[in-house]
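Trainee: prediction below, plus the sequence it came from.
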Amino acid sequence: MKSIFDKVKLGDLSLNSRIMRTGLWESQQNDSYSIYDRYDKIASSGVGLISSELFSIYPKDKFIEHSSRMHNPNFMKMAMKISEICHDYDVPILGQVEFIKYNWGIDLDIPVNDLTIEDIRKIQSDIISSAQMLKYAGFDGIQ
């Protein structure tokens, strides 16, 4: 009989269990744990895969107060440490890349139908750049 604690494959990833820890708005927590303590606790819990908290790709995004900011100069150092912690427990980690509104100058409330082809290509490019940053930081994929 299969168990949630069985080792499984997800594409090229080897998971220690069938349990996936999904991303949250963790940066808004006001607890005594540091972000590194949280990921150490999660990775050591028997989880098979972790999806990180929200990583915002635009500096003026609607949920920036509740996200880790990818444009922050310290982001790469933090991301590398998080992936290292997870990999110390042989747990793959996905970066949850997000934006709520396209960062089009100062206007952040653009209706979807008003986006141009160039806007859409810029969004695609920004997501690809974010994925490359996370790959460099040691993440196993993006969500």
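Mentor: Now that the structure is in, tell me what you want to look at.
Trainee: all contacts plus neighbour counts: C-alpha atoms, from now on.
Mentor: Noted.
Trainee: just give me the longest strand of the protein.
Mentor: With secondary structure taken from DSSP state E, the chain has its longest strand at strand 49-56.
Trainee: and it, what does it pack against?
Mentor: Helices and strands touching strand 49-56, by 3 or more C-alpha pairs under 8 Å, 6 or more residues apart in numbering; DSSP states H and E, are strand 20-21, strand 68-69, strand 93-98.
Trainee: okay, the angle between that strand and strand 93-98?
Mentor: 30 degrees (axes from the mean of the first three to the mean of the last three C-alpha atoms, to 10 degrees).
Trainee: quick one: residues in contact with strand 49-56.
Mentor: 15, 17-27, 43, 63-64, 66-70, 91-99, 143 (C-alpha atoms under 8 Å, 6 or more residues apart in numbering).
Trainee: just the buried residues from those, in ChimeraX please.
Mentor: To isolate the buried members of these in ChimeraX, using 16 or more other C-alpha atoms under 10 Å:
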select :15,17,18,19,23,27,43,63,64,66,67,68,69,70,91,92,93,94,95,96,97,98,99
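Trainee: next up, a second structure to put side by side with the first:
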Amino acid sequence: MKTLFDKTKLLNMEMKNRFIRGALWEDLADEKGHMTPELFNIYEELAKGGVGTIITGYAFVTEDEQPNPGMMGIYDDSFIPEYKEFTDKIHSLGSNIIMQIVYGGFMTNFNVGERTIWGPSTIQNETTGTWAKEITKEEIKYLVEAYAKAIARVKASGFDGVEIHGGHGYLLSQFLSPYYNKREDEYGGSIENRGRIIFEIFEAMKEVVDNNLGAARTKVVVSKDRESYFKDYAIKLANMVDIPIILIGKNRHLDVMEDLLETNMYTLK
């Protein structure tokens, strides 16, 4: 019988339990993306509270592309010493720590007039009203290299893994969407082409870290039948792949989580 408190593994990363804190933007880093005492304390309290594995809020990979204020940064080597102190502390409390990294694109209203914002095509975001400039192939190469350098810093900083943000209308999900991606080159058209930039980032990541790193809008929950609201997607996905699946999205009650884990133990690793 599986329980939420089982020790388990994600690739080579030992996990003391199945509890994972999903990535959330805290809006507590300084204006350059560096840690503050308030931000440090949030993660320290999570580790002290027994969360086995913590994923940070997203960190921006190029200095001139920060989609929201108060985000963590990972765009140059100045972050490594403070993040090493940070990861050492989290590890000393018995938890794993993974960093999420991102390029935002036009899902932003932050400092829009002061920077160039890339998108798969020149198009306006209907939610933010922000326009994106079509990224050139040379700029794609630069961005892939920026991700690779960021991932190298993640490793040097002592994180246990890295998560590449690919959802919620940010740049990589824009490439996947035929609505936003109108390109006619090798980065547009078929799903294989629209996903090409993601696979290039992944391959660059593998070259940097030698496969030594691991992983992977709020809704108000008022009753048990409304929590774990991504579970159906997670179960379908788990039936399609042979790797561990992480379920986020208002997992509140232990009995609900235990039941989900036990009744779907043939799919949820």
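Mentor: On my side now, so go ahead. Nothing here was measured: the structure is a model prediction, and the numbers come from that model.
Trainee: thinking again about what came up before, which bit of structure 2 covers the longest strand of structure 1?
Mentor: Taken onto structure 2 by TM-score structural alignment, strand 49-56 of structure 1 occupies residues 53-60 there.
Trainee: and the matching stretch, end to end?
Mentor: Chord length of stretch 53-60 of structure 2, first to last residue, is 21 Å (C-alpha to C-alpha, to the nearest Å).
Trainee: check the mean deviation of the helix or strand harbouring residue 42 of structure 1 from structure 2.
Mentor: Using DSSP states H and E, the element containing residue 42 of structure 1 is helix 35-43. Here helix 35-43 of structure 1, set against structure 2 after superposition, deviates by a mean of 1.4 Å using mean C-alpha distance after the TM-score superposition for structure 1.
Trainee: mind listing what's buried along that helix?
Mentor: 35-36, 39-40, 42-43.
Trainee: okay, those in TSV with distance to residue 84 of structure 1 next?
Mentor: Below are those laid out as TSV (distance: C-alpha to C-alpha, whole Å):
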residue	distance to residue 84 of structure 1
35	13
36	10
39	10
40	10
42	13
43	11
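Trainee: count the residues that sit near the aligned partner of residue 84 of structure 1 in structure 2.
Mentor: By TM-score structural alignment, residue 84 of structure 1 lines up with residue 88 in structure 2. Neighbours of residue 88 of structure 2 under the rule other C-alpha atoms under 10 Å: 17.
Trainee: list the contacts for residue 88 of structure 2?
Mentor: Going by C-alpha under 8 Å, 6+ apart, residue 88 of structure 2 touches residue 158.
Trainee: what does the longest helix along structure 1 correspond to over in structure 2?
Mentor: Criterion DSSP state H: the longest helix present in structure 1 is helix 117-136. Across structure 2, the stretch matching helix 117-136 of structure 1 (TM-score structural alignment) is residues 137-156.
Trainee: what's the mean deviation for the matching stretch versus structure 1?
Mentor: Looks like 1.0 Å for stretch 137-156 of structure 2 (mean C-alpha distance after the TM-score superposition for structure 1).
Trainee: buried residues in that stretch, which are they?
Mentor: The neighbour-count check on stretch 137-156 of structure 2 (16+ other C-alpha under 10 Å) flags 140, 143-156 as buried.
Trainee: and those residues, which two are the farthest apart?
Mentor: The span of the buried residues of stretch 137-156 of structure 2, defined through C-alpha to C-alpha, is set by 140 and 156 at 24.4 Å.
Trainee: before we move on, back to that, show me what the helix holding residue 42 of structure 1 is packed against.
Mentor: In terms of contacts (3+ C-alpha pairs under 8 Å, 6+ apart), helix 35-43 of structure 1 is packed against helix 75-88.
Trainee: how distant is the helix it packs on from the center of its chain?
Mentor: Its chain's average C-alpha position is 11 Å from that of helix 75-88 of structure 1, according to C-alpha atoms, centre = their mean, to the nearest Å.
Trainee: ok, stretch 121-128 of structure 1 next?
Mentor: Distance, centroid of stretch 121-128 of structure 1 to centroid of chain: 16 Å (C-alpha atoms, centre = their mean).
Trainee: do stretch 42-52 of structure 1 as well
Mentor: 13 Å.
Trainee: again, but for stretch 122-136 of structure 1
Mentor: With C-alpha atoms, centre = their mean, you get 12 Å for stretch 122-136 of structure 1.
Trainee: check stretch 68-86 of structure 1 too.
Mentor: Averaged C-alpha coordinates place stretch 68-86 of structure 1 at 10 Å from its chain's average position (C-alpha atoms, centre = their mean).
Trainee: which outside residues touch the helix holding residue 42 of structure 1?
Mentor: 27, 50, 81-82, 85-86, 89, 91.
Trainee: fine by me, we can end here.
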